[in-house]
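Visitor: with the input below, show me the fold.
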Amino acid sequence: MRANAEADLSHLQALVGAKLPSQVIALQSSFWRKRVEMYVEQAKEFQALSVPREWPPSPSRSRTPWTGR
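Guide: Next comes the predicted model:
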């Protein structure tokens, strides 16, 4: 979350300093590319945290909850 806030602030500062519309477009393009990369990395980290530690599951855990088999 902090990385997102810092990226937003530095992007805003760069936009304020832009003199030409082409600079604004280049800054926006770069910002969104970096933002998407950041979201992908965060999604990978979240996925790594949500993966079960034991794979394949032990036989006692392989039963389906609705049948008990």
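Visitor: for the rest of this, base every contact and every neighbour count on C-alpha atoms.
Guide: OK.
Visitor: how about the helices in this protein?
Guide: Listed in chain order, the helices of the chain (DSSP state H) span 2-17, 21-50.
Visitor: any chance of the ones you listed in CSV, plus mean neighbour count?
Guide: Shown next, in CSV, are these (neighbours: other C-alpha atoms under 10 Å):
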stretch, mean neighbour count
helix 2-17, 12
helix 21-50, 12
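Visitor: contacting residues for residue 7?
Guide: Residues counted as contacts of residue 7 (C-alpha atoms under 8 Å, 6 or more residues apart in numbering): none.
Visitor: distance of it from residue 29?
Guide: 14 Å (C-alpha to C-alpha, to the nearest Å).
Visitor: what touches both of these two?
Guide: Residues touching both residue 7 and residue 29 by C-alpha under 8 Å, 6+ apart: none at all.
Visitor: how much space separates residue 30 from residue 3?
Guide: Relative to residue 3, and taking C-alpha to C-alpha, residue 30 is found at 16 Å.
Visitor: please give the structure of this sequence too, so both can be compared:
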Amino acid sequence: MSDALAPPSSPTDAQLHGKACIECGSDGGPFVPAGHRHIETCAGRAPLGWAVVACPEHAPAVTE
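Guide: Below is the predicted model:
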């Protein structure tokens, strides 16, 4: 996964809160740490960073 800013419409709240895979959105777990996703905030403000998780299927594709 890149450290780039994500569009405002994605990822979902569940993905940002570590309750769903950051890649596919599955919520079945178990999950593994998958780095951070940074989300743009108001113009001129610093982006917010979220620690995210991935399901085992997507964990190998996730890099920080």
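Visitor: TM value for the aligned chains?
Guide: Here the TM-score for the pair of chains, by TM-score structural alignment, normalised by the length of the second structure, is 0.26; 29 aligned residues with a C-alpha RMSD of 3.2 Å.
Visitor: quick check: closest non-adjacent residue to residue 49 of the second structure.
Guide: Leaving aside its chain neighbours, residue 49 of the second structure sits nearest to residue 38 (4.3 Å; criterion: C-alpha to C-alpha, 6 or more residues apart in numbering).
Visitor: helix or strand for the one you found, which one?
Guide: For residue 38 of the second structure, the element it lies in under DSSP states H and E is strand 32-39.
Visitor: so which elements touch the following helix or strand past that strand?
Guide: Moving toward the C-terminus from strand 32-39 of the second structure, the next helix or strand (DSSP H and E) is strand 48-54. Using 3 or more C-alpha pairs under 8 Å, 6 or more residues apart in numbering; DSSP states H and E, the elements in contact with strand 48-54 of the second structure are helix 13-16, strand 32-39.
Visitor: buried residues, strand 48-54 of the second structure. List them.
Guide: By neighbour count on 16 or more other C-alpha atoms under 10 Å, the buried set for strand 48-54 of the second structure is 52-54.
Visitor: closest one of these to residue 33 of the second structure?
Guide: Nearest to residue 33 of the second structure among the buried residues of strand 48-54 of the second structure, counting by C-alpha to C-alpha, is residue 53 at 4.5 Å.
Visitor: looking at the helices and strands packed on strand 48-54 of the second structure, which is buried most?
Guide: strand 32-39 (a mean of 19; mean count of other C-alpha atoms under 10 Å).
Visitor: ok and that one relative to strand 48-54, angle-wise?
Guide: Computed with axes from the mean of the first three to the mean of the last three C-alpha atoms, to 10 degrees, the direction of strand 32-39 of the second structure lies at 150 degrees from that of strand 48-54.
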